[in-house]
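K.L.:
What shape does this take:
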Amino acid sequence: MKGTYGSEWPSEEKIKRREMVAPEARYILICQYADSDIAKCFMKQDSGVECAHVTCRGGRLLGFVHYRFVVEEDVPVLYVYELQLESSVQGKGLGKFLMQLIELIACKSQMGAVMLTVQKSNTDAMAFYNNLGYVISSTSPSQVDPLDWNS
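P.N.:
Purely as a prediction, here's the structure:
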């Protein structure tokens, strides 16, 4: 994260930490487990324990997406706050898969859109979202002419 935010990271880190623990924060985690741990998870599921709520305890966190349901410009949207993947799993389709899950959740929750923010300097992320069909919103600060506020 420090690389993305540069010298602004110390103040951004405090904001990110607050966002991540907010009650409205939602997560999808990608974890790697040993085969024996997966078998235990299936056994727990058969015994009535919800496997979907098992955290990465005993597993290795490979990535996550942090999202919230918010209202932007009077439209209910699913807002992606973070999508992070360990470098060893980047380029293998997991990011695309997570975004497909996000889009499905947004659709099933009757959200008007999926929105996210990307730093202009994060060219890899800009290319990733562009390849998935995302476009810069007309409400993006990068699209607003600061001299044209009265129009």
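
K.L.:
can we go C-alpha only for contacts and neighbour counts from here?
P.N.:
OK.

K.L.:
Count the residues that sit near residue 5.
P.N.:
Neighbourhood size, residue 5 [other Cα atoms under 10 Å]: 15.

K.L.:
Let me see the contact set for it.
P.N.:
By Cα atoms under 8 Å, 6 or more residues apart in numbering, the residues touching residue 5 are residue 12.

K.L.:
Sequence B follows; please return its structure for comparison with A:
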Amino acid sequence: MESRKEKKLKRKQFVGNEININVNLQMLEKKKAIDELIKAASAQNDPLASFSPFRSYNTNGVSVYLDSGRGNKLSSSLKQYIQQLLKVNMEGPYGSEWPAEEKLKRREMVSSEACYILVYQAPNSNTKEMSTGSCTNEGRIVGFVHYRFTLEEEIPVVYVYELQLQSCVQGKGLGKFLMQLIELIARKSQMGAVVLTVQKANLLAMNFYINKLRYAISSISPSNVDPLTGLEKNYEILCKVFNAEAKSALEE
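P.N.:
Coordinates of the predicted model:
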């Protein structure tokens, strides 16, 4: 016959098991909800549809319009263009690591998960002709943003893989305009943050994101994860968070 002590211990174990089961179920339900959130966000045909004021940009002598795209549906000429622009802009900051990095980026850029905002020179624009531009039926493309909906530290985020602009449209507010659009897309899609990676050698980009756009060096950046080994890494991970959970996981 069980003693009172044994019965009490069994009750505690039973309650403890029930709590663990409930916690596990809640975690599974949360994970499922987040997975569905990311899936729904990634499936959007035209993320720009909800942001008509961002369809075009006419400021500081730059006149462009925007369109959306998907990595696995880019035309061959468009793929060639974005790869060339990426090389022109990033070969210097990456230095000796560029050949290996370029191979990786070429695969990433044509993935079905790769979402794009494509920047086209508006008809009759006075923007300088670019020798490396790629002519399309819609006009001459002068830049792009490659981003994805994904998870970082169990937080749904928009991860900006690339923001690349031709030199003729740089320094005219267009980059800030595009990042504001990305942040709006992230918020509407219920993402917790915008995350991106910047080469330490790319001082202009570091200044742009940290000082102009108020991004923070993330807690998951190498310099914060392990300051000693982080010094050896040539990049930082930056973020802008939109809620307390994302702040706790990605910033603090």
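
K.L.:
Can you give me the TM-score here?
P.N.:
The TM-score (TM-score structural alignment, normalised by the length of structure 1) is 0.81; 130 aligned residues with a Cα RMSD of 2.0 Å.

K.L.:
Return the residues in contact with residue 120 of structure 1.
P.N.:
Neighbours of residue 120 of structure 1 in contact, by Cα under 8 Å, 6+ apart: residue 126.

K.L.:
Aligned counterpart of it in structure 2, please.
P.N.:
Superposed on structure 2 with TM-score structural alignment, residue 120 of structure 1 falls opposite residue 200.

K.L.:
Repeat that for residue 8 of structure 1.
P.N.:
Under the alignment (TM-score structural alignment), residue 8 of structure 1 pairs with residue 97 in structure 2.

K.L.:
follow-up on the earlier one: any idea how far the match of residue 120 of structure 1 is from residue 14 of structure 2?
P.N.:
Going from residue 200 of structure 2 to residue 14 of structure 2 by Cα to Cα, to the nearest Å gives 54 Å.

K.L.:
any idea how far residue 108 of structure 2 is from the match of residue 8 of structure 1?
P.N.:
Note on residue 97 of structure 2: its distance to residue 108 of structure 2, by Cα to Cα, is 17 Å.

K.L.:
more neighbours, those two?
P.N.:
Comparing residue 97 of structure 2 with residue 108 by other Cα under 10 Å, the one with more neighbours is residue 108, at 16 against 12.

K.L.:
residues contacting that one?
P.N.:
residue 114.

K.L.:
the longest helix in structure 1 is where?
P.N.:
Looking across structure 1 with DSSP state H, the single longest helix is helix 94-108.

K.L.:
Mind listing what's buried along that one?
P.N.:
Buried positions in helix 94-108 of structure 1, judged by neighbour count with 16 or more other Cα atoms under 10 Å: 94-95, 98-99, 102-103, 106.

K.L.:
any idea which of those residues is the one closest to residue 28 of structure 1?
P.N.:
Using Cα to Cα, residue 98 is the member of those that lies nearest residue 28 of structure 1, at 7.8 Å.

K.L.:
neighbours around the aligned partner of residue 93 of structure 1 in structure 2, how many?
P.N.:
Under the alignment by TM-score structural alignment, residue 93 of structure 1 pairs with residue 173 in structure 2. Neighbour count of residue 173 of structure 2, defined by other Cα under 10 Å: 13.

K.L.:
now residue 173 of structure 2: how far from residue 218 of structure 2?
P.N.:
If you go by Cα to Cα, the gap between residue 173 of structure 2 and residue 218 of structure 2 works out to 25 Å.
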